[in-house]
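**Student:** From the sequence below, what's the structure:
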Amino acid sequence: MKTKYSMSDLKSKYADKSWNETVQLVRRCMDKTKADSRVCEPITKCLQKINEALNVSSLKAMVSRLEMVAKQRGLGSHLSPTETVCYLTADLFYIEVVMLPGGQVEDVRVAHHGEVPVSSTSLLHLLRMKKFQVFSLKLEDLASFYNIPGDSDVKIKIYTSLRHLECDLFKISHLPRSLRQSDLHVDLILNGRIGNVQPGKEGTPMKIEYYISPLDVLMGMPSTGEVSHGQVALVTVGSSDTSHRLQMESLIPSPPQVDSFGFSVFQPLTESCSELLPATFLLKLQPPLPMLSSFIEKMAKITDGVIPKTPLQVEPLPQLLMKTSTSLKNSKMSWAEVVQFIVPLPASECHSYVLSGAEWDHEAWKGALIHTVPFSHPGHVPVLLEILRHQSAINVLLASCLSNPNHHIDAGSLYDLRCEILPESDHCLSVTFSLPDGNHLAVLLVMVVDSRQVSCRLLMPDFMDHKLDDYISRVLMRCMSIPITMRAIRRKVASVMTPPLPAADQEPTTEMEGISSTTPPQVADNANTDAIANPSYCASLSVYSHWVTSGHPAEIL
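**Tutor:** This next block holds a predicted model:
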């Protein structure tokens, strides 16, 4: 009731006042309360909304808005003696906003601890366009980059250590090596010792591009000339419950050296060149990466226990991929069921890919979503990135089959190819599909050796051809897409199983995807005896048995 009467009194008191007088009164009130820490939260929010609604058309208004943004992000703020420069300050950095008498912004400079201020074009553009909300978010990102534990002295030491780490990583990235790809940018991402390194600037951390799907390269490079997709790791620091010995100077000798395996040589991490600090370095993965538990354990061994060996929660890898997929994360599918994905291809071709939750519910194929990878030495980074690349290659292959889920497939629906994806060993999966004659099944075994080597093996009745296996492996490595590779296999197998034309009517054949073949496939007299030592359980007579038990007609088998 008191509030109601107070508002009524205020309205009657200022009813006859002009709008200009009211605006001036509001500004005076805002100036008086901004330094009062006892102002209650509702009034603060109200003043914030009023401030955002006012047009910034003067020096005083610009300063008021900058001070409000600083307060929102937990930063300090003060004016220079000339009142033309506003400083937004934190422990390890500050921002200078240079203004003209009319309130226009002339320059924005970011200064890190112990470094010379550097002009920021992006922040300057935001303030000139008066996009204060976006500017505030940029300050939040900058402050989170310096989210370092401890007092000011400890923060300075950790920041100094991070700078030396960045220097060493930059040196490693520039060590001489042989090229494997024709495009230098793509080659750095896929084959560089630590990917394509971009030094931090304007308060952003160092960025490492460490993997991109070859299909994304093929789709994106001709039109733009740049790679816009892929896996990125930001090099930052984070707090730790235990202290770790972190470098306080560069650990790479000058000039840099490499050992017999091509790895960089480091100076010993002694007490004279390092300190025990309550922090670790971090590779902040963007986007977060679904990883197998076996890979997480490998990374834990590399970092000497800095990474926990076993994640708290694990799920089947395909389920993690479905949760992180932009097109699938909001779907209502149940992983406990048999999930069918419909993958469209060019020329109106359509494939069906089936994954059974029960089949993938094995410890070897369970993992967790990894957001950050902690480490304590620059020598950890090249090896960690190789594991991240390996996992990314597996994820890309599986994700190529996860598109347009559909639980209610019409019995009469026709697909050019029906496949079932099943897990084998840690890095091996199988694709079971029907042959063109409709009476036999074939199995494609896919072994992801690492991010640069994928080995394929086609198992078919009464058929054996190592050259075809090599061809399939090259096609898959070029696109890293199971549906595209299965399309190539389907056409190849159809040409093999088609009776040959008379000699006079035969036409010269050409291989798909621009890969030439010099030897025709060999057909064995008996069943394929060149199988692997541990035959795949997915090639048994029970393949597609879940379709039979779920009521689907036998014609689709």
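**Student:** Please count neighbours and contacts with C-alpha atoms only from this point.
**Tutor:** OK.
**Student:** any idea how far the residue lying closest to residue 190 once chain neighbours are set aside is from residue 432?
**Tutor:** Closest residue in space to residue 190, ignoring its immediate chain neighbours: residue 211 at 5.5 Å, by Cα to Cα, 6 or more residues apart in numbering. Noted for residue 211: a distance of 28 Å to residue 432, by Cα to Cα, to the nearest Å.
**Student:** Looking at the two, which one has more neighbours?
**Tutor:** residue 211 (28 against 23; other Cα atoms under 10 Å).
**Student:** Just to check, that one is in contact with residue 192?
**Tutor:** No: counting by Cα atoms under 8 Å, residue 211 does not reach residue 192; the two are 10.0 Å apart.
**Student:** Find the residues that touch each one of the two.
**Tutor:** Among the neighbours of residue 211, none is also in contact with residue 192 (Cα atoms under 8 Å, 6 or more residues apart in numbering).
**Student:** measure the residue nearest to residue 190 to residue 391 for me?
**Tutor:** Taken as Cα to Cα, the span from residue 211 to residue 391 is 10 Å.
**Student:** was I right about residue 393 contacting residue 451?
**Tutor:** Yes: counting by Cα under 8 Å, residue 393 sits close enough to residue 451 to count as a contact (5.4 Å).
**Student:** Please generate a structure for the following sequence too, so the two can be compared:
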Amino acid sequence: ISTNALMEKLYLKYEQKPWTETLKLVHFCMDKPLGRPVSNPPDGPLLSCMEKIQRTLNAKSLFSVMNRLQSLSRQKGLNSHVSPSGTTCYITSDMFYIEVQLEKDGKVMDVKLAHLGEAPVICDDLVRHLRMKNYDAFGKILEDLSNLYLIPGNSEMKAKGYLALQSLEKDLYSMSLQDRTEDVSRVTEVLHGKVGHLVPRTGGTPMNIEFYISPYQVLEAELNPDSQVCGAKIVVTVEGTDTLHRLPISPLIADFQTGEDGNPAFLLLTDELSMDLSACFLLKSHQPIPMSSFSIEEIQRLTGRIQIADLKLAPLYELIVQSTLKEKHNEDLSTHNSCFSVSLPDCPKHCYFINNGSEKSDLAGALVSKIPFTHPKCVPGIIEVLRHQMAYNTLISSCVSEKHINEDDSELLYFEVTPQKNTSFSVSFPHPVKDNLACVIINVITSREIQCNLHLHPEDPTLNSSDDFISRAVKRCMSVPVVMRAIFRNAAKVGA
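**Tutor:** Presented below is the predicted three-dimensional model:
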């Protein structure tokens, strides 16, 4: 067919259609990606080298910034094209596109994000990352956006998955407002809020929930307001699955009425408000959380027995020690040496022996980074379990340091930390003035309730520390070494 005949045919086809519809079709065709690259393309090594060069170069000019954006798009399996003016880069997929507007000198003016069927909105987080040349963070957001739509099915089903996520976010935000007062502090929300301290999704940054913060982190934030100290966080997202799950596609909290348990009243999952999708909601943690088998079972009970994937059971204390050393950026993550030296002001150095207790099956645990669920009502219960586990982990990790003890030292105060049932453990140590052992049992009942009991030999003198005093000290500082120092100081007053 000749070019003239083809143009005539196109003209007749669209003669009766409004111009706005034609523009919409052209825009859609321009934004349609070429699809994800094959897993092992023949030019893979060359592309990998090019990406490393782009990463090393500090992109400043318009040309270099465009090249960096297009390289990053290819790396994340997305399509990209440049506008005729050469100052706008479009990063596209079937379900969303990002519009990066640049000045002639390569400076970023605006970054807009549009999901399928939605108007584009300016994303301050994307603008900030690109202006700071933080392409790793920008690439992570591209990856997170793509992962939102990794749901089996066509574009319509993927859009339904995104709609389900929006519905969940609206319900969680409504729950966060229920108990909020004007003067409530962030720390109070983190430790006591039904859904912690919730930050809604903005642009490419997913909704996140800060659910636990230690007393030392609170103190650091008060002493250094600009330090941006934050506690344990999880992000809220959706992910494809091999099985169907009934997910809400409309908010289920119609008003602020609450049930007898104080939780919000949810609408029923009718066919109008929900549908079966090959997907489920996720609470994701960037750093895997060491969790006991007991806590994992409790979460799976709350979510209707939805299995948490990729669990590898190991002694819980070994996992806590390993995670603590990793947070301290210690290259030696070996847990074979379980003796740690802890230094405190105005006190002899402490040595803590962490007893893994691996022979007890109920003290096994696993690293958990994803928690699947299907209904917003599950979230408050999950957060309570996570808080409980984090409080327990905080106490155990307070005995872990980067310094190991390999030889006996008469100047050291020796302690042994041994797991007991569920979320309780004991700290054993030599009596300050006698040859017998003393022992403190610490029972972490919830993240806000801790009960301690001091056990001494009947013939040994008191240490001048009541159970109530020790319990209050633990809750105030969440540090075993600090509490042990307080006990020894009180004992010294009796001797004096």
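**Student:** Now do the same contact list for the residue nearest to residue 190 of structure 1.
**Tutor:** Counting by Cα under 8 Å, 6+ apart, the residues that residue 211 of structure 1 touches are 189-190, 195, 230-232, 389, 392.
**Student:** Ignoring the adjacent residues along the chain, who's closest to residue 129 of structure 2?
**Tutor:** In space, residue 129 of structure 2 is closest to residue 138, 6.0 Å off (Cα to Cα, 6+ apart).
**Student:** swap in residue 244 of structure 2?
**Tutor:** Per Cα to Cα, 6+ apart, closest to residue 244 of structure 2 is residue 278, 4.4 Å.
**Student:** same deal with residue 14 of structure 2?
**Tutor:** Closest to residue 14 of structure 2 by Cα to Cα, 6+ apart is residue 22, at 7.6 Å.
**Student:** And residue 393 and residue 451 of structure 1? Which one has more around it.
**Tutor:** residue 393 (25 against 19).
**Student:** Return the distance of the alignment partner in structure 2 of that one relative to residue 286 of structure 2.
**Tutor:** Using TM-score structural alignment, the partner of residue 393 of structure 1 in structure 2 is residue 391. As judged by Cα to Cα, residue 391 of structure 2 and residue 286 of structure 2 stand 18 Å apart.
**Student:** Run a quick neighbour tally on residue 213 of structure 1.
**Tutor:** Around residue 213 of structure 1 there are 23 residues (other Cα under 10 Å).
**Student:** The residue nearest in space to the middle of structure 1 is in what secondary structure piece?
**Tutor:** Centre of structure 1 computed as the mean C-alpha position; nearest residue by Cα atoms, centre = their mean is residue 287, 2.7 Å away. Assessed by DSSP states H and E, residue 287 of structure 1 sits inside strand 274-292.
**Student:** what distance separates that strand from the centre of its chain?
**Tutor:** Relative to the chain's own centre, strand 274-292 of structure 1 is displaced by 14 Å; criterion: Cα atoms, centre = their mean, to the nearest Å.
**Student:** what comes up buried for that strand?
**Tutor:** 274-275, 277-286, 288-292 (16 or more other Cα atoms under 10 Å).
**Student:** Packing partners of that strand?
**Tutor:** Of the remaining helices and strands, those touching strand 274-292 of structure 1 by 3 or more Cα pairs under 8 Å, 6 or more residues apart in numbering; DSSP states H and E are helix 152-173, strand 231-247, helix 317-324, strand 366-375, helix 380-399.
**Student:** The ones you listed: which one's closest to residue 124 of structure 1?
**Tutor:** Nearest to residue 124 of structure 1 among these is strand 231-247 (23.8 Å), distances taken as Cα to Cα.
**Student:** Tell me what angle the closest one forms with strand 366-375.
**Tutor:** 50 degrees (axes from the mean of the first three to the mean of the last three Cα atoms, to 10 degrees).
**Student:** orientation of strand 231-247 of structure 1 relative to helix 380-399 in degrees?
**Tutor:** 160 degrees.
**Student:** Tell me roughly how far strand 231-247 of structure 1 lies from structure 2 on average.
**Tutor:** Superposed on structure 2, strand 231-247 of structure 1 shows a mean distance of 0.8 Å to its aligned residues (mean Cα distance after the TM-score superposition for structure 1).
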